[in-house]
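Asks: sequence below, structure please.
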Amino acid sequence: MAKGTTEMEVGSDGVAVIYVVNPPVNALSIDVWYSLKRHYEEALQREDVKAIVLTGSGRSFSAGLDVSVFADIHKPEQLKDHCILIEAMTDIFEDAGKPSVAAIDGPALGGGLEISMVCQARISTSNAQLGLTELQFGVIPGFGGTQRLPRLVGLTKALEMMMLSKPIKAEEAHELGLVDAVVSPNDLLNDARRWALDICESKRPWVRALYKTDKLESPEVAREILNSARVQSRKQAANLQHPLVCIDAVEEGIVSGPRAGLRKEAMAFQELFFSGTCKSLIHVFFSQRATSKVPGVTDLGLMPRKVSKVAIVGGGPMGSGIATTLILSHYPVILKEINEKFLNAGIGRIKGRGWLNITSSLPI
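Replies: Next up, the predicted model:
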């Protein structure tokens, strides 16, 4: 059974709109990638198509690579074949003779943001969230993110976004140059279509993010920024290597050019994909979500039982503090201690706070 797909419609204006369809967040499964490749190649071949808009169905652009892929791919050869396909697709997107514009509403994360960065422009709503969040899964951005993001927002901000795995909002993305315009949800598709046609008619610039250099710092400054990022990474996560690998991939692109950076990124992604760190973090990801779906508990609409009174074992500083809080919330409290001396000391602590008459409120 296919996990997601894409759909394409061509308007009378000559703009092909390709939708990523994989609810609820339009994750990029392998099936989605192959479907996207097929529709994009069709759009390039059709004479009635002048430009392309890439968007997501519903209220999400794409939350990135489908995490279930990590469980479905078991051999390096499988992963390598998929990575070759995706790299070829991003090259086609970026270097095609027809411009493409990403219309972003909701999350554009991980691979979702990476595929948008190969488009010639990005238009978003104020609801958009943009980020490269791969490091939280033990891998690095594997579809060009380590090379294109620094060229769009600058090295310092790009490293921050990748190291923290923290998305930014549309307004900040616009200020940084990651998105070209922020529009209302109702205007998103129409504005993206017009923007794509404007690029086609040379009314707006045709931008290939991989080859931009105006946001990159000088080699000397870049070296300082990269070394500082390494120091910070070692402080925050001394036992994790993949953040340092990410920094190395970024550096390779700055020192040896973006193509060399892409090669290093791809090799590192494929190695990290099968690492123990990646497996552990993916396990944590699925385990956290499993706790919200406990058979016999979360699916039965259970209600908490009414609390009539509370017993506290120990009247030390912590126990007496808890007792005081409960009494102030009008709960009867039973305080239990090992002997009368400690019990009286606990009662004294509660009385000392001046909140209550302990005799009537704390039956022993």
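
Asks: hey, let's count contacts and neighbours off CA atoms from now on
Replies: Will do.

Asks: give the buried residues for the helix or strand where Ile199 lies.
Replies: Assessed by DSSP states H and E, Ile199 sits inside helix 188-200. Across helix 188-200, burial judged by 16 or more other Cα atoms under 10 Å covers Leu188, Leu189, Asp191, Ala192, Arg193, Arg194, Trp195, Ala196, Leu197, Asp198, Ile199, Cys200.

Asks: could you look up the next helix or strand downstream of that helix?
Replies: Next element after helix 188-200 (DSSP H and E): helix 219-236.

Asks: what is the helix or strand just after that next one packed up against?
Replies: Moving toward the C-terminus from helix 219-236, the first helix or strand encountered (DSSP H and E) is helix 242-256. Counting contacts by 3 or more Cα pairs under 8 Å, 6 or more residues apart in numbering; DSSP states H and E, helix 242-256 is packed against helix 145-153, helix 219-236, helix 258-273.

Asks: reformat the ones you listed as CSV; add mean neighbour count and distance to Asp48.
Replies: As requested, those are arranged in CSV below (neighbours: other Cα atoms under 10 Å; distance: least, Cα to Cα, whole Å):
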stretch, mean neighbour count, distance to Asp48
helix 145-153, 26, 30
helix 219-236, 14, 45
helix 258-273, 20, 33
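
Asks: now the second one, please; I'll put the structures next to each other:
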Amino acid sequence: MDFITVKREDMTACIEISRPPANALAQAVLKELSEALDQIENDSGIRVVILCGKGRFFSAGADIKEFVQFREGGRFDEVAVSGQDLFERVESFPKPVIAAIHGAALGGGLELAMACHIRLVTENAKLGLPELKLGLVPGFAGTQRLPRYVGWGKAFEMLWTSEPVSGTEAVKWGLANHAYHEEELLPKAKELAAKIAKQSPLATKAVIELVNLAKTNEYKRGLKQESEMFQTLLSSKDGEEGIKAFIEKREPHFNGE
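Replies: You can find the predicted model right below:
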């Protein structure tokens, strides 16, 4: 692939966006990202994904030059729909996805990061949705995901002013989990990934499904599905191993069965 690199370390796959200078999310980049997810989803040895950007940025957003092409071709829905579909896939991906954000995550870059399950940032990173400066609104579900993390008032403020927040502010606002010095970011992401990778793949996948269901506010449906998931996992080999390891006071060894 030209713009996406996948590096495997133990049970973690690191997806790196490499399209200098700003790692703009052109359609070709989104296509390659989808292909990378295909590879990882089908690899049972990979249990966690880290998504990062090469160079100075995580991603500074969509490729604005492509907007001109879409306008001239009358293909107004192509940009938004393709991005929304891919980011929905990231959010529901059956393996945990951690965004490691440095430099800037703006526009589509932040929308991609918000689709990930966990966001780690550098303290001086810039996170924002500046689409209103173009007379537009975010098209990759930014207006829908941002309020989940920062609340309605802060979402309106970020959208209407187009002003980014720092990594440190993003943690305070609930937009990111942790902020680190730049040299600590990837090591901390890998450390977190390693902790998660030790868990049962069946259980981590179940958590993704249940938490995503909770976002829909279908509480009773969520309770029912949670109960069903608990029963399924309790009867699995991983469930048996986890309980046995606890009783025997040792680390469990999960196989995803």
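
Asks: could I get the full set of helices for the stretch 151-257 of structure 2?
Replies: Using DSSP state H, counting those that start in this stretch, the helices of the stretch 151-257 of structure 2 run over residues 152-161, 167-173, 185-197, 201-214, 219-234, 237-247.

Asks: distance to Phe93 of structure 2 added to those helices, as a markdown table?
Replies: Below are these laid out as a markdown table (distance: least, Cα to Cα, whole Å):
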| stretch | distance to Phe93 of structure 2 |
| --- | --- |
| helix 152-161 | 25 |
| helix 167-173 | 23 |
| helix 185-197 | 15 |
| helix 201-214 | 8 |
| helix 219-234 | 17 |
| helix 237-247 | 20 |
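
Asks: would you tell me which one of the ones you listed is buried the most?
Replies: Of all the helices of the stretch 151-257 of structure 2, helix 167-173 carries the top mean neighbour count, a mean of 20, counting by mean count of other Cα atoms under 10 Å.

Asks: what range in structure 1 does that one sit on?
Replies: Using TM-score structural alignment, helix 167-173 of structure 2 corresponds to residues 170-176 of structure 1.

Asks: figure out how far that stretch is from the centre of its chain.
Replies: Remark: stretch 170-176 of structure 1 is offset 16 Å from the chain centroid, using Cα atoms, centre = their mean, to the nearest Å.

Asks: likewise stretch 43-63 of structure 1?
Replies: That offset, for stretch 43-63 of structure 1, works out to 22 Å (Cα atoms, centre = their mean).

Asks: endpoint to endpoint, it covers what distance?
Replies: End-to-end distance of stretch 43-63 of structure 1 (Cα to Cα, to the nearest Å): 24 Å.

Asks: correct me if wrong: Ala249 of structure 1 contacts Gly261.
Replies: Yes - the pair Ala249 of structure 1 / Gly261 is scored as a contact, 5.7 Å apart, by Cα atoms under 8 Å.

Asks: among the helices of the stretch 151-257 of structure 2, which is nearest Glu88 of structure 2?
Replies: Distance to Glu88 of structure 2, taken as Cα to Cα, is lowest for helix 201-214 among the helices of the stretch 151-257 of structure 2, at 10.6 Å.

Asks: okay, angle between that closest one and helix 237-247 too, please.
Replies: 110 degrees (axes from the mean of the first three to the mean of the last three Cα atoms, to 10 degrees).

Asks: quick one: helix 201-214 of structure 2 to helix 219-234, angle?
Replies: 180 degrees.

Asks: which other helices and strands does helix 201-214 of structure 2 contact?
Replies: Against helix 201-214 of structure 2 (3+ Cα pairs under 8 Å, 6+ apart) you get helix 219-234.

Asks: again, only using 10 Å
Replies: Under the contact criterion of 3 or more Cα pairs under 10 Å, 6 or more residues apart in numbering; DSSP states H and E, helix 201-214 of structure 2 touches helix 76-91, helix 219-234, helix 237-247.

Asks: Pro164 of structure 2 is nearest to which of those helices?
Replies: Judging these by Cα to Cα, what sits closest to Pro164 of structure 2 is helix 76-91, at 20.9 Å.

Asks: how close does the next helix or strand after that closest one sit to structure 1?
Replies: The helix or strand immediately downstream of helix 76-91 of structure 2 is strand 97-101, counting by DSSP H and E. Superposing on structure 1 and averaging over aligned pairs (mean Cα distance after the TM-score superposition for structure 1), strand 97-101 of structure 2 comes out at 0.3 Å.

Asks: what span of structure 1 lines up against strand 97-101 of structure 2?
Replies: The aligned range for strand 97-101 of structure 2 is 100-104, by TM-score structural alignment.
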